[in-house]
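**Student:** Got a predicted structure plus its sequence, pasted below:
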Amino acid sequence: MAERRRLLLTPDRLMAGGPVLLNTEEQHYLRRVLRLRCGGRVDVTDGCGRLSVATLLESNLLEIDPTAVHIEAPPQPQLGLAVALMRRGMDEVIRMACELGIDRIQPIRCERCVPQAEHRPERWASIVREAVEQCERLWMPQLLAVEELSQWMGDDQGQRLVGVTREIEPPALNQWLIQKGDPLQLTWLVIGPEGGWTTAEKRLLTEASVHPIQLGSSILRSSTAAVAGAVELVRWRDGLISS
């Protein structure tokens, strides 16, 4: 039996009832990428935990089967990745964070972010969408609007960890999570710019009780550190779920 691929449609389009009218991009994806013919079936997710089965009636029309619905609760604890804008690599960080299972992605602007740092929200939204379809997630991660570090730090949201270098006292990320991680709280990992944190930013992080952690013995690029950290976060959550 041929593998059935997925299409992401927003919840409002699925809740309206009746056949779903496809836009040009969706038609291209089904007909040219998935090679789906009229009468063929495709899995449809709304990005909010619901999985349905649909039949392609015409090139631009899908019929949703209301009897074939699977609903999945959101993963717990929720995991967030806050990443300083970087000149190159942001696209890959967002794609891999989505594929790995991160639930919230927060681009942040820091003092040492270079002027040429990427800021392409429309492109990033497209990457998230494609990654959700490719990796078959039922919950689409939140891609939040870019914020200044000081502004974002003002929000009281869960437990927050920050990657640091050239410090010997902070524990490794996996060690901190196992020993002190709270499975009932949203958990954020903050990755700074490749130029490092300024003195004022370090003070801000300390005053906000953000816990310093290490991501290894070598100095990593911001993009590498973000992906390495995302892997550890998801591995910790998987261990909680299986235990």
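**Tutor:** Yes, it's here. Since we're looking at a predicted model, the values are computed, not measured. Numbering: from 1, shown residues only.

**Student:** contacts and neighbour counts: CA atoms only from here.
**Tutor:** Noted.

**Student:** ok, and what's touching the longest strand seen in the chain?
**Tutor:** As assigned by DSSP state E, the longest strand anywhere in the chain is strand 61-71. The contact list for strand 61-71 (CA atoms under 8 Å, 6 or more residues apart in numbering) reads 14, 18-22, 49-57.

**Student:** put this beside the first:
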Amino acid sequence: MSRSVRSFLPPSSHQNDGIWSLGENESHHLSKVLRLEKGAKIEVLDGAGGIHQTKCIEVARNKIQVQVLESIGAKSLKPSVHLGVAIPKGNRWEEMIRPLTELGVSSLTPLLSERTEGLCKSKKWENKLKKWNRLAVEACKQSGNPWLPDIKSPQQMEEYLRASGKNTWIGSTSTRCSMLSEALVNQTISILIGPEGGWSEKEEKLALERGARAFSLGPFTLRVESAAVSALAVARSLFLR
């Protein structure tokens, strides 16, 4: 009996005749790791909302071809949530990509703050971005999320704020904070999560002057990755009620 598995193929690689060749890495994983056989059903996600039910028609070491049986377009996630997160030290940035993708983050931007402990500002990002994208693809396949988040190059907070729009919220330890649920009247929300120790006074003041609203996730101090995942989960769960 054939089994169903998930794979990934971006729209730019789709062929019009309904016979698709999966990428080399995807093909190798399916044929050598999962030992996929001809006739197996494969659910192919394209990262742009497309979910394609396919059947394997050719299996080789680095080449798997599938025939598209049915394609559907998933509804876009509402609200659209964009996260700007101060880069934490170590590999914690990469560790948060998976749960944020599983929860349906729309875009993810690493922020260089005054207290950034992670990657240095002069670092070349091309290889890092490729790895981050691969992690997001794996999370999409595991969770079934057909929307691949847009993971951007690191930015300064001021640059992020210029493009974030009016519905922007900044995590704060201040006692004068609003509820994050108030942001859900709009369909797009930008959320800023600060570094270990919080934003500097200058950074928080800049965000508020640019129209951002401060919010809190509770009385306790959260790690960067905990705050990012919690804020996204709050936005998603409140909208579904």
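**Tutor:** Alright, I've got the coordinates. Because the structure is predicted, anything quoted here is derived from the model rather than measured.

**Student:** The contacts of strand 61-71 of the first structure in strands, which ones?
**Tutor:** Among the contacts of strand 61-71 of the first structure, the members found in strands (DSSP E) are 20-21, 50-57.

**Student:** Serialize those to JSON lines and add fields for distance to Arg41 of the first structure.
**Tutor:** Formatted as JSON lines, the entries for these read as follows, by distance: CA to CA, whole Å:
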{"residue": "Val20", "distance to Arg41 of the first structure": "14"}
{"residue": "Leu21", "distance to Arg41 of the first structure": "15"}
{"residue": "Arg50", "distance to Arg41 of the first structure": "17"}
{"residue": "Leu51", "distance to Arg41 of the first structure": "13"}
{"residue": "Ser52", "distance to Arg41 of the first structure": "10"}
{"residue": "Val53", "distance to Arg41 of the first structure": "7"}
{"residue": "Ala54", "distance to Arg41 of the first structure": "5"}
{"residue": "Thr55", "distance to Arg41 of the first structure": "4"}
{"residue": "Leu56", "distance to Arg41 of the first structure": "6"}
{"residue": "Leu57", "distance to Arg41 of the first structure": "9"}
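
**Student:** A ChimeraX selection for those, restricted to the buried ones, would help me check which they are.
**Tutor:** Of these, the buried ones can be selected in ChimeraX as follows, counting by 16 or more other CA atoms under 10 Å:
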select :20,50,51,52,53,54,55,56,57
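
**Student:** Lys202 of the first structure: which of the ones in strands among the contacts of strand 61-71 of the first structure is nearest?
**Tutor:** Distance ranking of those against Lys202 of the first structure, using CA to CA, places Arg50 first at 41.4 Å.

**Student:** Just list the residues touching the closest one, thanks.
**Tutor:** Contacts for Arg50 of the first structure (CA under 8 Å, 6+ apart) come out as 69-72, 138.

**Student:** Please repeat the previous calculation with a cut-off of 10 Å.
**Tutor:** Contacts here follow CA atoms under 10 Å, 6 or more residues apart in numbering; on that basis Arg50 of the first structure touches 11, 44, 69-73, 138-139.
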